[in-house]
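**Q** Pasting a predicted model and its sequence here:
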Amino acid sequence: MIYLVEDNPQIREVVSEYLKIKEYQVREFEGVSGVLESMQQHRPDLCILDVALPDGNGFALAKAIRQQYPGVPFIFLTARESESDRILGFEIGADDYVVKPFSPRELVLRVEAILRRSQSQKGNQGARTRWYLESDVLEIDEVSQKVLINGSECLLTSAEWKILSYLGRHPGQVFSREQLLGACLEYYYTGSERTIDTHIKNIRHKLGKEGWIETRRGFGYRFAGKVADSSQ
């Protein structure tokens, strides 16, 4: 089930039809009203949220969703294209940020990519690499796409997972923002390189320590964990 929160009926109809072609169930909302109440009965697999809504703000709604249903991924679909709005969206925890006008087909591809990762997190654990930094232990499971910090699961957005996983596969190597955008966010993000800074900030916060990812001023970022062991 995908929740689509969009006040423009034409956009809502087009997005809904494209999602239904891919056999997704869609529940439509014209505004903020009723979204959280509906989640109590039918928790969605993903939410697509406009920001400027007639009865509220999509950013505020996203914060409420993140607090009450932290495992539900969401995408912002909005005409607000400034860098500050994009950064705010990712700071809240968005898995993606799509600016209008947009391609419905590309939006569906983004939805599918996020849902694939979300579903894989529910699978069995597979190959896992354990890293340490001082007294902390970080486990990155590439198969189930789970991250554990000191034994507790760390919930990352799709973009955050891609960045941490990529850095973890290349420990000690420094990557520029541009390199991380190209390697981790692939086709689906064309915004400012500074958005990488926001993702890194969020990852550090969730891992509880900045030292896992070091900043090399003027160059970029590198993963600083030390490998503990690796199992297949």
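**A** On my side now, so go ahead. From a predicted model like this one, the values you see are computed outputs, not experimental measurements. Numbers count the residues shown, from 1 in each chain.
**Q** Please make it C-alpha for all contacts and neighbour counts, starting now.
**A** OK.
**Q** residues contacting Ile48?
**A** Neighbour list for Ile48: Ile2, Tyr3, Leu4, Val5, Phe74, Ile75, Phe76, Leu77 [criterion: C-alpha atoms under 8 Å, 6 or more residues apart in numbering].
**Q** right, and the last one touches Ser103 too?
**A** To tie it back to what came earlier, the one meant is Leu77. No: taking contacts as C-alpha atoms under 8 Å, Leu77 lies outside contact range of Ser103: 11.1 Å.
**Q** The two - which one has more neighbours?
**A** The neighbour comparison of Leu77 against Ser103 (other C-alpha atoms under 10 Å) goes to Leu77, with 23 against 12.
**Q** Give me the contacts around the host helix or strand of that one.
**A** Following DSSP states H and E, one finds Leu77 within strand 74-78. With contact meaning C-alpha under 8 Å, 6+ apart, strand 74-78 is reached by 46-52, 62, 89, 94-100.
**Q** Going along the chain, name the helices of this structure.
**A** For the chain, the helices defined by DSSP state H cover 9-21, 35-39, 58-68, 83-92, 104-120, 158-169, 177-180, 195-207.
**Q** what's the spacing between the shortest one and its chain's center?
**A** Think helix 177-180. Relative to the centre of its chain, helix 177-180 is centred 17 Å away, using C-alpha atoms, centre = their mean, to the nearest Å.
**Q** try it against this one:
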Amino acid sequence: MKKILIVEDETYMMDLLKIHLRTEYDILEAKDGQTAIDILQEKSFDAIILDVMLPYVSGWEVCKKIREHDAETPILMLTARSELSDKVMGLDMGADDYLVKPFEFEELKARIRALLRRYEHRKPESSEENKYVYFNGLFRIDLNSRQLFLDQQQIELTAKEFDLLSLLASNPNRVFTRELLLDKIWDFNEVRDLRNVDSHIKNIRIKLKKVIEDLTFIQTVWGVGYKFNLHEDMK
């Protein structure tokens, strides 16, 4: 179970957050900014929910201190103020997302899931064995360098194209719906249009067929979505 640190000084809000999140996450709480800093010196978390208005040390300052030593752990900031300047300040301090009180808890959970997916996707590979998401005689995706090679030719992909292709290739013959691809690759605060998936898949296909025209790597499963084809004869 993933671990989340909640930094919130209002007892009522803290209780609500724990009620809605404790079935999905291992929760640890801090009721002021200094306590949060002390905890983070000893423990690591998969995500941090951080209120802006805190005793002793503000949420902005806590966020800044976290980012001095940790550039990766997702931080979702909560505030009762909706001013754009507050949001800009939080993002400038290194926050990944920002939610204004009052909010719907389903939206909060959706944003946490999106942040965790982004974090998992950008985590460095732990070993050389996991360097390649997919490899055979002609096709290679290198996760460390985020490069694609087909028939020993490097193919330039955009960030989204690379993320889409590596996800499909790491799950060969599994069918992904367009909705699932959108959910896994696009951030919560980006434009979430199913046509974006189709457009990126089309661009990937065009780039692959410039190198090998007679092999279809990404197959459309009509009425469902897309899957990556294994070509056994290429091994």
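**A** Received the coordinates, thanks. All of these numbers come straight from a predicted model, not from anything done at the bench.
**Q** Can you calculate the TM-score here?
**A** Overlay of the two chains. TM-score (TM-score structural alignment, normalised by the length of the first structure): 0.56; 150 aligned residues with a C-alpha RMSD of 3.1 Å.
**Q** What does Ser33 of the first structure correspond to in the second structure?
**A** Using TM-score structural alignment, the partner of Ser33 of the first structure in the second structure is Gln34.
**Q** Spatially, and excluding backbone neighbours, which residue is closest to its match.
**A** Distances taken as C-alpha to C-alpha, 6 or more residues apart in numbering place Val57 nearest to Gln34 of the second structure, at 5.8 Å, with adjacent residues excluded.
**Q** Can you name the residues that contact the one you found?
**A** Val57 of the second structure makes contacts with Asp32, Gly33, Gln34, as judged by C-alpha under 8 Å, 6+ apart.
**Q** rewinding a little: would you mind measuring from the match of Ser33 of the first structure to Tyr119 of the second structure?
**A** In this view, Gln34 of the second structure and Tyr119 of the second structure are 25 Å apart by C-alpha to C-alpha, to the nearest Å.
**Q** Check Met14 of the second structure too.
**A** 24 Å.
**Q** Then Thr73 of the second structure?
**A** 7 Å.
**Q** who's more crowded, the two?
**A** It is Thr73, of Thr73 of the second structure and Tyr119, that has more neighbours when counted by other C-alpha under 10 Å, with 21 against 16.
**Q** The equivalent of that one over in the first structure and Tyr18 of the first structure, how far apart?
**A** Alignment note (TM-score structural alignment): Thr73 of the second structure maps to Val72 of the first structure. As defined by C-alpha to C-alpha, Val72 of the first structure lies at a distance of 21 Å from Tyr18 of the first structure.
**Q** Would you map the strands across the second structure?
**A** 3-7, 26-30, 47-51, 75-79, 97-100, 132-135, 139-142, 147-150, 153-155, 176-177, 218-221, 225-228 (DSSP state E).
**Q** Superposed on the first structure, what's the mean shift for the third one?
**A** Mean deviation of strand 47-51 of the second structure relative to the first structure after superposition (mean C-alpha distance after the TM-score superposition for the first structure): 0.6 Å.
**Q** what stretch of the first structure does that strand fall on?
**A** With TM-score structural alignment as the criterion, strand 47-51 of the second structure aligns to 46-50.
**Q** how about the residue nearest in space to the middle of the second structure, what does it touch?
**A** What sits nearest the mean C-alpha location of the second structure, by C-alpha atoms, centre = their mean, is Arg118, with 1.1 Å. By C-alpha under 8 Å, 6+ apart, Arg118 of the second structure lies in contact with Asp187.
**Q** ok, now how distant is Arg128 of the first structure from Gln121 of the first structure?
**A** Distance from Arg128 of the first structure to Gln121 of the first structure, by C-alpha to C-alpha: 13 Å.
**Q** do the same with Gln40 of the first structure
**A** Relative to Gln121 of the first structure, and taking C-alpha to C-alpha, Gln40 of the first structure is found at 22 Å.
**Q** ditto for Ile200 of the first structure
**A** Look at Ile200 of the first structure and Gln121 of the first structure: by C-alpha to C-alpha, they are 21 Å apart.
**Q** same deal with Phe90 of the first structure?
**A** The spacing between Phe90 of the first structure and Gln121 of the first structure, counted by C-alpha to C-alpha, is 21 Å.
**Q** More neighbours: which of the two?
**A** Phe90 (22 against 18).
**Q** That one reaches Asp197, doesn't it?
**A** No: contact criterion C-alpha under 8 Å: Phe90 of the first structure and Asp197 do not qualify, at 10.4 Å.
**Q** mind listing what Arg86 of the first structure touches?
**A** Taking C-alpha under 8 Å, 6+ apart as the test, what Arg86 of the first structure contacts is Tyr97, Thr195.
**Q** how about it, what's its partner in the second structure?
**A** In the second structure, Arg86 of the first structure lands on Lys87 (TM-score structural alignment).
**Q** Contacts only, for the residue nearest to Gln154 of the second structure when sequence neighbours are not counted.
**A** With sequence-adjacent residues excluded and distances taken as C-alpha to C-alpha, 6+ apart, Gln154 of the second structure is closest to Leu148, at 5.7 Å. Counting by C-alpha under 8 Å, 6+ apart, Leu148 of the second structure touches Phe139, Arg140, Ile141, Asp142, Gln154, Ile155, Glu156, Leu157, Phe162.
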